[in-house]
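In: Below are the sequence and a predicted model; questions follow.
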Amino acid sequence: MDRYTGVRDQRLIRYHIANIPYTVQDLPDELNTELPGNPRLYITKVPSGNAPITGWEHQKYYVNNAMVTSANHLAHADDGVTQQYLHIIDQVIEPTVTHVQPNASLATYLNPDAQRLLQKPRVYGIVDRYSISEFDKRVRELAVEDVFAMKGKNTFFIPVDSALNPNASHKDMIDKQVVHGHVVPNRVLFTRTVTSSANQYESLAFTDNLKVFITMENVTVGEGEEMAYYVKSNTIASDVSHKKGTVLARIIKGNVPVRNGVVHFIDRSLMVVTSSIMLYLQEKDGQLSKFYQLMKEHYPELTYKLVSQDEHTLFAPSNEAFNMVNTKRLNEVILNSERLARLLKLHVINRRLTTDEIVDHSTREVETLSYRRKLYFAVNQPSPEPHFPPFSSSSSSSSSSSSSSSLSSSSLMPVVTLEGAGVNATITTANIATKNGVIHIIDRILGIPSQTVYEKMGSDPMLSSSFSLSEQKEWNKRLLDRDEKFTLFVPSNKAWDYIKRTIPSAHKKLFMGEFSYHVRYVLERHMIVGEAFSLEQLAALTTNSTIRNGYQYERLQMMRGKIYFQAKVKQSYGEVGNLTELEAELPMPEYYVEWNGIRAKVIRPDVECVNGIVHVIDGVLMVNRDVTVSGSNAVTSASWVIVLALVLAAAWGRD
């Protein structure tokens, strides 16, 4: 109540009262209130993950957009018999009531549906920055007013006037299908009741030829940790008039209850692609304003590229991602113009790339504008949220069943993650369509690592075998030291699989845990201590080397012995910043490490960590004799006991 700034009158009180007593677990999907016209309250039940201690805690209960925090307080009416229930909620439930006296009978304006709200917004206080007259005008021109009069429980998104560009071409892009794309039929979605942005719902524009999903999400914006709510249209099957991709709009006034559902007012038309990448970044108070400021102030050259007609894909860190990064390390990068240029270009690729390509396995790594640096992708299929079984009553059982079916009937989007220069990020909003490319919003800034070599190896699925080996006798604990520097050539899981196929006995001995000395011997052959060499620095070491068989060689002093670093000669290299366009378009060079005739290719360079750099290789620098002693099979401690006993027995016999 302290936070509520609206009108406090009898109508507000009546909207909080229903004339039938219900325990919270028995609440139906909707119930009429005591307010004249009997406008509805909508009930949403979401699994909470808690145990049903008193019969209702296994679910979260929302009344419109307010959550029940304490439930089932029993009382009785004045007659001492009639039961009453009090449920405590964390927000005021605001009714949709008239703000001005209309000319017609007041009863005409009680309990409006979405069509009445769209056509007579001023009557309900929808004015000024929330004015929706332009969208209403377009709906009338298209003769689709009946869409907003649909019966049942629906969700409507209505763009405000400022969302529609004054030029005719923008309005012409709003056709009947686009209007349908602003409606989710048969679902009431309040901003807080959509618990996961992975849930996507079929819009009214989901037909045989055109398929448009709607998703909702909340994000933290601004220095004051303000919460903002967004809606996204995701066109996954398009036609000649509608582009594939996502359009993201901010909900500037949400959760307006109407007789046939709920209305949200938004700052952009869904499904309509009108912005370039740069225009999208420049939006005031947008999710990407900090990234735009960083680029504009310190590397404006990139803004020229993103405003061109050439298509690009931008992986843009959200404002919240800037709160996750070490400020000192970010400032160090900003002060070094070359490092900052490399970091910003790491977020851009030179073509349009949607998550469809990534999810169907056709693309799992891409070149970025940052020379010799790639992005690597992984896909995780989300599973529905777990929930506890209901409390043992028939009414609770039916409520839980209803909630479960509601959850499962919405489509779950796969979660796409990426890695760039050692930083793992998740795409939080995918496929934002623009005229000259695609934007994916990510939750981390790429190129500013926060993990040690130890932590990186432990969290990277591609390196799990090497990490598992390195744990023997806690050999890898030194990789936690943030004051030390390391360069590691780490074999991938596939590299260890090859060892398992070709020298299975050696593989078995290394992984069985009883040959930690030999494990250490092999791993230290792959590590440099005291230096963190990037691929560029390693390549520079070979610049003046003698070319043999098409390779330039340089010997590297490892923690144990020496290996060769090889650059396959394809072109000459100067400084990265001085590359000509012709040089930049030449094929990427190949790099290898070699030991004892065994060559492994660097397949993922420059995985940066706070205390070193990891280069992933496709082979293991080892031979079978690495797990033998003096040319014979390694002897276990138990075998040594037997040998010693035989020697002593022989000596005793001679005595």
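Out: It's in. Numbers count the residues shown, from 1 in each chain.
In: make it CA atoms for all contacts and neighbour counts henceforth
Out: Noted.
In: Ile252: how many residues sit nearby?
Out: Residues near Ile252, counting by other CA atoms under 10 Å, number 16.
In: any idea how far it is from Arg268?
Out: Distance check for Ile252 against Arg268: by CA to CA, to the nearest Å, it reads 10 Å.
In: Equivalent analysis for Leu343, please.
Out: Computed with CA to CA, the distance linking Leu343 and Arg268 is 31 Å.
In: then this one, side by side with the first:
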Amino acid sequence: MGPIVLLVMCFSVAVADRKMTVAEKLQEDADLSQFLALLERNIIANTSIHYRQMTLFAPTNEAFQRYTGDMDDNLVLYHISNLATTLTNLDYAISSELDGNPPLWVTRRRDTMHDDIYVNNAKVYVSRSYQAYNRNNKRQVLHVIDQVLHPLQPHGPGSISSPVYNPNAYQFLEHSDVFNIGQHRLRSFRQKVNQLQKNKVFNADGRHTFFIPVDEGFKPTTRSDLIDEKVVDGHVIPHHVLFTHATPDSQEFETLAFGDNVKVIISFSTTMNGREEINYVKSNTVAGDAKHSRGVVLADIVRANIPVKNGVVHLIQRPLMVVDTTVIDFLKEKEDGPLCKFYEVIMDLGANNQFYTELTLAKDITLFAPSNEAWAEFSVQNIIRNHQKLMEILNLHLVRERLPMDAIIHNNMNQIYQAPTALARKYLYFNVLTHGQNQTLTVEGGGVNATVTLPNIAATNGFVHIIDRVLGVPYTTVFEKIKTDPMLNITYNLGKRQMFNHQLNDMEHRYTYFVPRDHAWLKFQIRHPSAYKALFKEDFGYFTKQILERHVIRAGRSYTVSDLKLLANETHAFLLPTSRDPLRLRVKESDKNYYVEWNGHWIHVFRPDVECTNGIIHVIDEPFVLESDIRATGAADRLRLAYTLISLLISIGFLRILDN
């Protein structure tokens, strides 16, 4: 082998072993072709990648396809920093190469399994980060991101029309007319900030989040009079730069208006309207005064994630903290608002229907309002065509008193709280679930258990709580209901014995099930501890099943309490067939509560008429258990003990025979 051939082979091996430069990596990755094309069109960027140290934040081709902003050749400079910075070394901000060197803000969002890293509102694909040295021996780092970074840009090409580069929040507010923020105008809020001499709040150095309401949000014009220094402070979150994707929904942050008397916190929430993502911000005045009402004010973010020198600005549809609308005004405030479907359903009953009129005129109400997604359920769509049934369902969502979430939780501390609704003799029942420091409120009405997803929206005449289901439209079988209802755990667990529960999924029959709630079984345990313990023993499944059979009527129809009252009043008992023995009942109503008389005892019906797709549940305060059932379990207990002793004696005798 000649020396020239050997030299060529050595050179080929060296080239093969050499690590690709970042420029070569971009050329090799087809998913970054649009970013590479943008980079090559810009003289500064194209030169820098061959000769300088740098960090590149490269959006994928899919990110460019979603991007709706201006695409001039300088956009790539906002994706480049003149320092080579790995993910480990990324600080809270890094300077870009765009004119004025505006910062790119870095967020580390800790999840249960790993940390997610965001640059402005773009998520970094951590596994695709890459670093190498270029031909000029300068270190370079490539990070792939899922969004195009969107700088704050002036109108028109270049930046010659802008009086300021890299503005802070106040400079942006003061000169907002020259920046490309669509049709939005900020003059009303700017006027209030200057009038109240609060410009220092928006001029503050550091890293903050600012919410600025657009001019359309100052209707009626009297709304402006309600904005004072404290309200302006309630539009600023200090020491946190919060972009929408990088911030978890419902995480709460203290505002500048968090002091000794007034305490205001802010959080984000996200919903989908078809394929469109809608971001909301809510201010929650957890402690107020005479001028600042307690409760939540919800505003959608009409233009999110505007980066500025001292943080990020979000333009919002209306001012936060200001409570100046009624419940019905909130429902109809925006055509695509979070409760627009609910408002449509109400108006389908006619412009002056009874429910609309009450929402308009009532002074103290609480509305549990189903979200837009809740009305899309198939079972709900069938119901709303029946206007009489729909009116009943709507009234089930209305309570004629003010019930903020903390009042419900307080009322629920010692007993299950129930609130009468606008539907006669129908109540809402509440349950509070605690997860660490967080509390989730659930509400049941008409057999449907819903979660309160957004509580305490304040109105001048009450409160609105947004819930995730339409109450009164059943969507579970009797089996699914007792399995998921937190008040019926013990009966469900007893029904696991001998597969008793399985029949309750049957859709060919209709069930009426008198279900003792957990509280009823615990009272039974205090009175009959040994019998209660026996019910859960494996070899007493037969007795347990017999007791539960007495509580269930399986027939061609199910029975509401009103149905039963017609059949069996206080003076006349009625026999209902069960698979155990006929259930002899009488029914009475007293002080808006129902009672059933069984075996000489009047038993309170705690929750009547819990509707399911294949029947009705009546939650009762005492199980249908006879003294003979208790004796039977006791006898069975003695029989089991005797059997165990006999088995033991036989075993001992058998061992002795073996010994002999």
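Out: Received, thanks. Note that this is a predicted model, so its numbers are computed, not measured.
In: Overlay them and tell me the TM-score.
Out: Aligned and superposed, the two chains score 0.84 in TM-score terms (TM-score structural alignment, normalised by the length of structure 1); 580 aligned residues with a CA RMSD of 2.4 Å.
In: and Asp329 of structure 2, what pairs with it in structure 1?
Out: Structural alignment places Asp329 of structure 2 opposite Leu279 in structure 1 (criterion: TM-score structural alignment).
In: Am I right that its match sits in a helix?
Out: Yes. If the criterion is DSSP: H, G, I helix; E, B strand; the rest coil, then Leu279 of structure 1 is within a helix.
In: Might you report the residue contacts of the counterpart of Thr484 of structure 2 in structure 1?
Out: Under the alignment by TM-score structural alignment, Thr484 of structure 2 pairs with Ser459 in structure 1. Applying CA atoms under 8 Å, 6 or more residues apart in numbering, one finds that Ser459 of structure 1 lies in contact with no residue.
In: If we use 10 Å, what do you get?
Out: Asn424, Gln451, Val453, Phe467 (CA atoms under 10 Å, 6 or more residues apart in numbering).
In: for structure 1, longest strand please?
Out: Among the elements of structure 1 assigned as strand by DSSP state E, the one spanning the most residues is strand 245-258.
In: Which stretch of structure 2 lines up against that strand?
Out: Residue correspondence for strand 245-258 of structure 1 in structure 2, counting by TM-score structural alignment: residues 295-308.
In: Helices of the stretch 301-450 of structure 2, residue ranges please.
Out: With DSSP state H, counting those that start in this stretch as the criterion, the stretch 301-450 of structure 2 has helices at 327-332, 340-347, 354-361, 378-383, 387-396, 405-411.
In: again with the stretch 51-200 of structure 2
Out: According to DSSP H, counting those that start in this stretch, the stretch 51-200 of structure 2 carries its helices in the segments 61-66, 169-174, 187-195, 199-203.
In: and for the longest one, what span of structure 1 is it aligned with?
Out: Just to be clear, that refers to helix 187-195 of structure 2. Residues 133-141 of structure 1 are where helix 187-195 of structure 2 lands, counting by TM-score structural alignment.
In: What mean distance separates the matching stretch from the matching residues in structure 2?
Out: Here the mean offset of stretch 133-141 of structure 1 against structure 2 after fitting is 1.2 Å, by mean CA distance after the TM-score superposition for structure 1.
In: Tell me the buried residues in that stretch?
Out: Ser133, Glu134, Phe135, Asp136, Arg138, Val139 (16 or more other CA atoms under 10 Å).
In: mind listing what the fifth one touches?
Out: The one in question is Arg138 of structure 1. With CA under 10 Å, 6+ apart as the criterion, the residues that contact Arg138 of structure 1 are Val144, Glu145, Lys171, Asp172, Ile174, Asp175, Lys176, Val179.
In: and the gap between it and Glu145 of structure 1?
Out: Shown here: Arg138 of structure 1 relative to Glu145 of structure 1, a distance of 10 Å by CA to CA.
In: what's the answer for the second one, then?
Out: Distance, Glu134 of structure 1 to Glu145 of structure 1, using CA to CA: 14 Å.
In: Mutual contacts of Arg138 and Glu145 of structure 1, please.
Out: Residues touching both Arg138 of structure 1 and Glu145 by CA under 10 Å, 6+ apart: Val179.
In: Specify the local secondary structure of the residue nearest to the spatial centre of structure 2.
Out: With distances taken as CA atoms, centre = their mean, Thr453 lies nearest the centre of structure 2, 4.9 Å away. When classified by three-state DSSP, Thr453 of structure 2 comes out as strand.
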